[in-house]
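Novice: okay, sequence plus prediction incoming.
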Amino acid sequence: MVARFRISDLSALSYYLGIVVKQGKEALTLDESAYEAKLLEQSGMADCKPCVTSMEERLKLTKASTVAKVDATLYRSIVGGLRYLVHTRPNIAFIVGYVSRFMEGH
């Protein structure tokens, strides 16, 4: 390709779309911990404790809940952030899909 196109070598990829890329001889690691921290801060959960399961077992959510209403714009923003986070955290894909069902399509 170098013979056909003008290409500059910018060295090994280290950061792409908010994802820190670490390249070793044996493995390639993608890290979004800074993005995770930002998302936790935005959602007011920066001081939460980590858990093994990302969702309470047999949890049933409904739109007709008696819990206080949440800011729909903030909810969509957080769920959108979680959807992006699934690229490096496939273990949260189920719960992100589950909470996505409750986004209003205005």
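Specialist: That came through fine.
Novice: from here on, contacts and neighbour counts on C-alpha atoms
Specialist: Fine.
Novice: measure the most centrally placed residue in the chain to residue 72 for me?
Specialist: Centroid check for the chain by C-alpha atoms, centre = their mean gives residue 85 as the closest residue, at 1.8 Å. Distance, residue 85 to residue 72, by C-alpha to C-alpha, to the nearest Å: 20 Å.
Novice: next one for the comparison:
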Amino acid sequence: MAECKPCVISMEERLKLTKASTVAKVDATLYQSIIDDLRYLVHTRPNIAFTVDYVSRFMEDPREDHWAAVKWLLRYVKGTVDHGIIFPKIDGSRMQFTVFSDADMAGDIDG
């Protein structure tokens, strides 16, 4: 993936994956290893949290279509390597966070 073409969104629009996929299987060990690395990356890159969660659902029996979604996400990470969150320490003041979330559980076709 070192020479891949970067992309600007973390997942294809309207992508619907399922555990019941019938396409060819992929190496589960490699798939799980990359997902574990992406889960760690979510700590400083919350913009990929939804996509990482989505592709994590298929770790037990990953297929080519699941793998394609992971590769898409890796291309996004490559194209946004300079993005992240920095929590600066400011003397004498308290940090206050406001968090928003946009979950897509209605799009889960495996229920």
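Specialist: Looks like it came in fine. Quick caveat: nothing in here was measured; it's all calculated off a predicted structure.
Novice: map the residue nearest to the centre of the first structure onto the second structure.
Specialist: Under the alignment (TM-score structural alignment), residue 85 of the first structure pairs with residue 41 of the second structure.
Novice: now its match: how far from residue 35 of the second structure?
Specialist: On the measure of C-alpha to C-alpha, residue 41 of the second structure and residue 35 of the second structure end up 10 Å apart.
Novice: where does stretch 6-23 of the second structure end up in the first structure?
Specialist: With TM-score structural alignment as the criterion, stretch 6-23 of the second structure aligns to 50-67.
Novice: now find how far off-centre that stretch is within its chain.
Specialist: Centre-to-centre, stretch 50-67 of the first structure and its host chain are 18 Å apart (C-alpha atoms, centre = their mean, to the nearest Å).
Novice: and the end-to-end length of it?
Specialist: 24 Å.
Novice: which strands or helices does the helix or strand residue 40 of the second structure falls within pack on?
Specialist: According to DSSP states H and E, residue 40 of the second structure maps onto helix 28-41. Packing contacts for helix 28-41 of the second structure, counted by 3 or more C-alpha pairs under 8 Å, 6 or more residues apart in numbering; DSSP states H and E, involve helix 49-56.
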